[in-house]
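Visitor: Predicted structure and sequence below. I'll ask about it afterward.
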Amino acid sequence: MAFSTQDSDEVLSEINVTPLVDVMLVLLVVFIVTAPLLTNAIPINLPKTEAVAPPEQKDPLVVSLDGAGTLFLGKEEIQPEQLEGRLADAKARDAELRVQLQADDGVNYGEVARAMAAIERAGITRLAVITAR
């Protein structure tokens, strides 16, 4: 603590932060202790229901590029020029069509970009790019 003497008329300009730190630590302990108690403050008996099956989702259409740059739609090998037309036909049959794009990490990025552009031109807005962890 800083004490001033009676014979000195100078103003003490140092702030003692120790009491502030003590108060903040006490508040922190109070919040740590009370926070878990706040989550179960109101006891509620929830009604029992029967399990409901989740809505059925259609499998996405998979567009794949292997290491050699060969393009596949599902399991079928196609030419890059055919991709946009085939996807547009699939989009016409299903307005909620989802597409997954998988590409080997050795494929030139230009091939992947061309496939993505064809998917966009076909009107597909739900595209997922699949990667390995």
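Guide: Cool, the structure landed.

Visitor: contacts, neighbours, all on C-alpha from now
Guide: Fine.

Visitor: Could you verify that Ala88 is part of a strand?
Guide: No - secondary structure of Ala88 (DSSP: H, G, I helix; E, B strand; the rest coil): helix, not part of a strand.

Visitor: this is the comparison structure:
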Amino acid sequence: MSEGVKEENQLYDEINITPMLDLAYVLLVIFIIMTTASVQGVKVETPVTQATAPLAKPKMRAITITSDGSVYLDAYPVDMATLEQRLAEYKSGNPSLPVVLKADAVAHFDKVSEVLGICKKLDITEVGLVTKKQAG
């Protein structure tokens, strides 16, 4: 054979990992999208009422009370002291701070009453209660 022609049965010295890296990047992107899509808030079963009005105001804070009595402020778990402290901070930055209270239909009324008491103590007057509109 001539010296300028390579032999076709020559062994490879290195492995091409580009396709494997492409697959790893695609899986990473899918994982990131799926995990951020699943963290949207706290799921509760709201009570049913006759009429509802939309509450869409900027810089609104959401307080959620679950069926087991856990309290969340903007999807972050808080106790009553922390809730009062953070609402006071938000109120100092926005005097007409609107708050939405979203409680599970089977939540204990004492938790709802305690949260409303904190809002009254901090002079938060714009408090909305989230409910479902009754069908029919």
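Guide: Noted; the coordinates are in hand. Given the structure is predicted, the values throughout are model-derived calculations rather than measurements.

Visitor: So after superposing, what's the score?
Guide: The pair, once superposed, lands on a TM-score of 0.55 when counted by TM-score structural alignment, normalised by the length of structure 1; 78 aligned residues with a C-alpha RMSD of 1.6 Å.

Visitor: could you pull out the strands for structure 2?
Guide: Using DSSP state E, the strands of structure 2 run over 48-49, 61-65, 71-73, 76-78, 99-103, 127-129, 132-133.

Visitor: To Gln85 of structure 2, which of those lies closest?
Guide: For the strands of structure 2, the distance to Gln85 of structure 2 is smallest for strand 76-78, at 10.3 Å, taking C-alpha to C-alpha.

Visitor: mean deviation (superposed) between that closest one and structure 1, please.
Guide: On superposition with structure 1, the mean distance recorded for strand 76-78 of structure 2 (mean C-alpha distance after the TM-score superposition for structure 1) is 0.6 Å.

Visitor: Buried ones in that strand, by neighbour count?
Guide: By neighbour count, with 16 or more other C-alpha atoms under 10 Å as the criterion, the buried positions of strand 76-78 of structure 2 are Val78.

Visitor: same deal with stretch 89-108 of structure 1?
Guide: Per 16+ other C-alpha under 10 Å, stretch 89-108 of structure 1 contains these buried residues: Ala90, Lys91, Leu97, Arg98, Val99, Gln100, Leu101, Gln102, Ala103.

Visitor: Mind jotting down where the helices sit in structure 1?
Guide: 18-38, 80-93, 109-121 (DSSP state H).

Visitor: counting contacts, what elements does the second one pack onto?
Guide: Using 3 or more C-alpha pairs under 8 Å, 6 or more residues apart in numbering; DSSP states H and E as the contact criterion, the secondary-structure elements in contact with helix 80-93 of structure 1 are helix 109-121.

Visitor: Let me know the angle separating the helix it packs on from strand 126-130.
Guide: Here the directions of helix 109-121 of structure 1 and strand 126-130 differ by 160 degrees (axes from the mean of the first three to the mean of the last three C-alpha atoms, to 10 degrees).

Visitor: who touches helix 109-121 of structure 1?
Guide: The contact list for helix 109-121 of structure 1 (C-alpha atoms under 8 Å, 6 or more residues apart in numbering) reads Leu65, Gly69, Pro80, Leu83, Glu84, Leu87, Ala103.

Visitor: would you turn the helices of structure 1 into a markdown table with distance to Ala128 of structure 1?
Guide: As requested, the helices of structure 1 are exported to a markdown table (distance: least, C-alpha to C-alpha, whole Å):
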| stretch | distance to Ala128 of structure 1 |
| --- | --- |
| helix 18-38 | 39 |
| helix 80-93 | 15 |
| helix 109-121 | 10 |
